[in-house]
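J.: Next one to model:
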Amino acid sequence: MKLATLRTATSTVAVRVDETAAVEIDGYTDVGALLANSDWRTIATSASGTRHTLDAIAPQDWAPVVPNPSKVVCVGLNYANHIREMGRELPEFPTLFAKYPEALIGANDEIALPAHAADHVDWEGELAIVLGAPARRVSGDEASAAIAGYAVLNDVTMRDYQYRSPEWFQGKTFENTTPFGPYLVTADEFTLGGELRTSVDNEVVQSTPTDDLVFDPKALVSYISQIFTLKPGDVIASGTPGGVGHARKPARYLAPGNVLSTSIEGLGVQRNAVVTEQ
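T.: Below is the predicted model of the structure:
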C-alpha cells in the first residue's frame, strides 16, 4: 500500500495512492496523523473518500510524506561505498545527527538556496524509514514491526556550514531544502536491494543498491530506540551512497538552475528545481 499527503486549497489530507487515483482518508490531515492511530493500516485500506485522479494531481500538490514529524534522525556514513570515498573506516556504531521538520519539502517542490549558503550545496539521495508504532528499546522483530514503510529523501547539505565545526548539524537542516516523498510504501511491499539513483540535470551522479547499507533499517530502529523513544511518523534518513559532489575531484555542487532528481526502485521519483531563495 502507498500512502501520501496531498495539499488541498485549504489544508492537507492523507491519501491512499492506488493505481489510478489518490483516495482521501477522511479525518486525517496527513500521513503522520494517520500513523498516530494504531489501527492506521485498516483505516487506510478501507478508506473511500474523495478520489483524485493521479493524472490530475499537480506535481506541487504532493506534500512531504510526513510534513511535521516529531523527529527526523539522520544517519551518516552508512553505505560502504560512500564511507570508502570519504576515506573512512567502517563504523562500529551508527553516526547520528538531527534535522528539523522545517527543512522538509515535497517531492516536486523547489530547493531554495539562501544567498549566504549557496556555494557548496551537495546532494545526498537516501532511503527514508518511517515509523508506524512507538519503539523504545526494541530489537529484532519488534524493531521491524515498528516500521510503517519507506520513502525517498534527499539530505541536501550545505558543506561549508557542515564543516565549520566537528558537528554536522548546522549544514544539514537549512529550511526548505530536503525533498521527502512522493509517497510512503508500506514495509510489506518493499524489499531492500533496488537501485537508489540521484541525477543532476539528467546526469546520474549516484547509483547504488539499497542493500549496501552497513546498518539496515531494523538495526537502525533498534539502535536509536535505545537512546530515545521513536514515535509514529518519525523519520530516519538512513544515509547516502557514494557519488556525492563534495568527494569528487574537483568537487561539484548544486547551483540555481539545476534540477535534482532522486529515485529508489519501488518508491517513486523526486524532481526538484534548485532556485535562489527569495
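J.: CA only for contacts and neighbour counts going forward, please
T.: Will do.
J.: Quick check: chain neighbours aside, which residue is closest to residue 100?
T.: Closest residue to residue 100 apart from its sequence neighbours, by C-alpha to C-alpha, 6 or more residues apart in numbering: residue 173 at 6.0 Å.
J.: Also residue 63?
T.: The shortest distance from residue 63 to any non-neighbouring residue, by C-alpha to C-alpha, 6+ apart, is to residue 106 (4.3 Å).
J.: Double-check the one you found against residue 58; I have them as touching.
T.: No - using C-alpha atoms under 8 Å, residue 106 is not in contact with residue 58, being 11.8 Å away.
J.: between these two, which one's more packed in?
T.: Neighbours around residue 106 and residue 58, counted as other C-alpha atoms under 10 Å, are more numerous at residue 106. The numbers are 31 against 11.
J.: Could you also give me the structure for this second sequence? I'd like to compare it with the first:
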Amino acid sequence: MRLATVTTPSGTIFGAVTDRGVIDLHARLGARHPDLRSLLAEDLPVVPDGAPVDYGFAEIGWLPVVPNPTKIVCVGLNYRDHRAETGNRPTRHPALFLRTPDSQVGHEQPLVQPRESATLDYEAEIAVVIGRGGRRIPRERAWHHVAGISCYNDGSVREFQRHTAQYTAGKKFPGTGGFGPWLTTMDELAPRLTLSCRVNGATVQSADTDGMIFPIDEIVEYASTVFTLEPGDVLVTGTPGGVGSRREPPVFLAPGDVVEVEIGGVGVLRNPVVNDQGCRG
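T.: As a prediction, this is how the structure comes out:
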C-alpha cells in the first residue's frame, strides 16, 4: 500500500495512492484518525483492489508524507563512499541530528535556495517512517516498528553547515528538504533497496542499502535508545557518495534545477528549485 498526505479542493486529507488517483481514507476513518500519523499507530486498513478513487492526480497537491512528525531524526555519513569522499573517520555509532517539519516540502513542491547562500546541495536518502512506537527497541524487533519507506532529499546549505562542528544551521532552512511522494508499506518492498538521485535528468548518486555503514534495523535500535520513537516519526538514513559539494569543481543547486530522488519499489520524489522570495523579518 502507498499512503500519502495531500491537499484537495475539500482540504487536507490522507489517503491510499493508486495508479488512478487517491482514495480518501480521511473521509472514511477521520472520526478515529485525524491525520496519517494517528493512522500509522494502528493496523493499517485493507483497501480492496479496484476501489474507486476520490481524487485524480490533477486535483491534488502533495504534502510531506507525514507533515507533523514529533521528530525527524537524520543520520550523517552513513554510506561508505560518502564517508570516503568527505575524509571523515569511522565512528562506532550513527551520527544523529534533527530536522524540523518546516524545513521540508512535499513531492512537486519547490525547494527554496535561501538568499543567504548559494550552496544548497542535494542528498538522496531513504526515509523510514515509524508505525509502532517504542523505546529501546532491540535490533531483532526493529522492522516490526516500521510502517514504510519513502524518498527524502536531505537538502543541505553547506556554507552554514560548516559554520561550526555540528550540522544544525545547514539543515533547517525552510523548504530545503523534500519528503515524498508517499510511503510504501514494507510488505511491498524487497530487503535490499536501491537509491539514486538525478539533477536535471543526469544521475549524480546511485547506491543500495548494502553500502550503508549502519543498516536500518541498527539505526532504529540506536535512535530508540536516545529518543522515544512515536508513530509518524521519520528516520532519514544517510546519503551515498556523489554530493555536489564534493565534486571538482563543486556543483550546487540553482533556481530552475529539478532534483529527483528514486527508491526502487517506492517511487520518485521530484522537486524544482526556486529562489527564496520570503520577506525579511
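J.: For stretch 74-94 of the second structure, what is the distance to the chain centroid?
T.: Between the centre of stretch 74-94 of the second structure and the centre of its chain there are 19 Å (C-alpha atoms, centre = their mean, to the nearest Å).
J.: ok, residues contacting it?
T.: Here stretch 74-94 of the second structure makes contact (C-alpha atoms under 8 Å, 6 or more residues apart in numbering) with 95-99, 211-214, 219, 222, 235-243, 246.
J.: Just the ones in helices from those residues, please.
T.: 219, 222 (DSSP state H).
J.: Now restrict the contacts of stretch 74-94 of the second structure to buried residues only.
T.: Neighbour-count burial (16 or more other C-alpha atoms under 10 Å) is assigned, among those, to 96, 98-99, 211-214, 219, 222, 235-243.
J.: Is it correct that residue 14 of the first structure is in contact with residue 2?
T.: No - Residue 14 of the first structure lies out of contact with residue 2 (C-alpha under 8 Å); the separation is 10.8 Å.
J.: In the first structure, which residue range corresponds to stretch 217-227 of the second structure?
T.: Mapping stretch 217-227 of the second structure onto the first structure (TM-score structural alignment) gives residues 218-228.
J.: got the buried residues for the matching stretch?
T.: For stretch 218-228 of the first structure, the neighbour count (16+ other C-alpha under 10 Å) marks 218, 219, 220, 221, 222, 223, 224, 225 as buried.
J.: Shouldn't the first one be within a helix?
T.: Just to be clear, that refers to residue 218 of the first structure. Yes - counting by DSSP: H, G, I helix; E, B strand; the rest coil, residue 218 of the first structure is found in a helix.
J.: ok, now which ones touch it?
T.: 139, 140, 143, 144.
J.: Without its sequence neighbours, what residue ends up closest to residue 265 of the second structure?
T.: residue 189 (6.1 Å).
J.: From residue 223 of the first structure, how far out is the equivalent of that neighbour over in the first structure?
T.: When the first structure is aligned by TM-score structural alignment, residue 189 of the second structure is paired with residue 190. The gap separating residue 190 of the first structure from residue 223 of the first structure is 22 Å, by C-alpha to C-alpha, to the nearest Å.
J.: Please apply the same query to residue 252 of the first structure.
T.: From residue 252 of the first structure across to residue 223 of the first structure, the span is 33 Å (C-alpha to C-alpha).
J.: thought residue 69 of the second structure was touching residue 235?
T.: No - assessed by C-alpha under 8 Å, residue 69 of the second structure is found out of contact with residue 235, at 10.5 Å.
J.: which element is residue 13 of the first structure on?
T.: strand 12-17 (DSSP states H and E).
J.: how about the helices in the stretch 51-200 of the first structure?
T.: Remark: helices assigned in the stretch 51-200 of the first structure by DSSP state H, counting those that start in this stretch are 80-85, 140-145, 159-162.
J.: Tell me the mean distance between the shortest one and the second structure once they are aligned.
T.: When the second structure is overlaid, helix 159-162 of the first structure sits 0.3 Å from its aligned residues on average, using mean C-alpha distance after the TM-score superposition for the first structure.
J.: same deal with the second one?
T.: Comparing helix 140-145 of the first structure with its match in the second structure after superposition yields a mean distance of 1.9 Å (mean C-alpha distance after the TM-score superposition for the first structure).
J.: give me the number of residues near residue 272 of the first structure?
T.: Here the count is done by other C-alpha under 10 Å, and residue 272 of the first structure has 23 residues near it.
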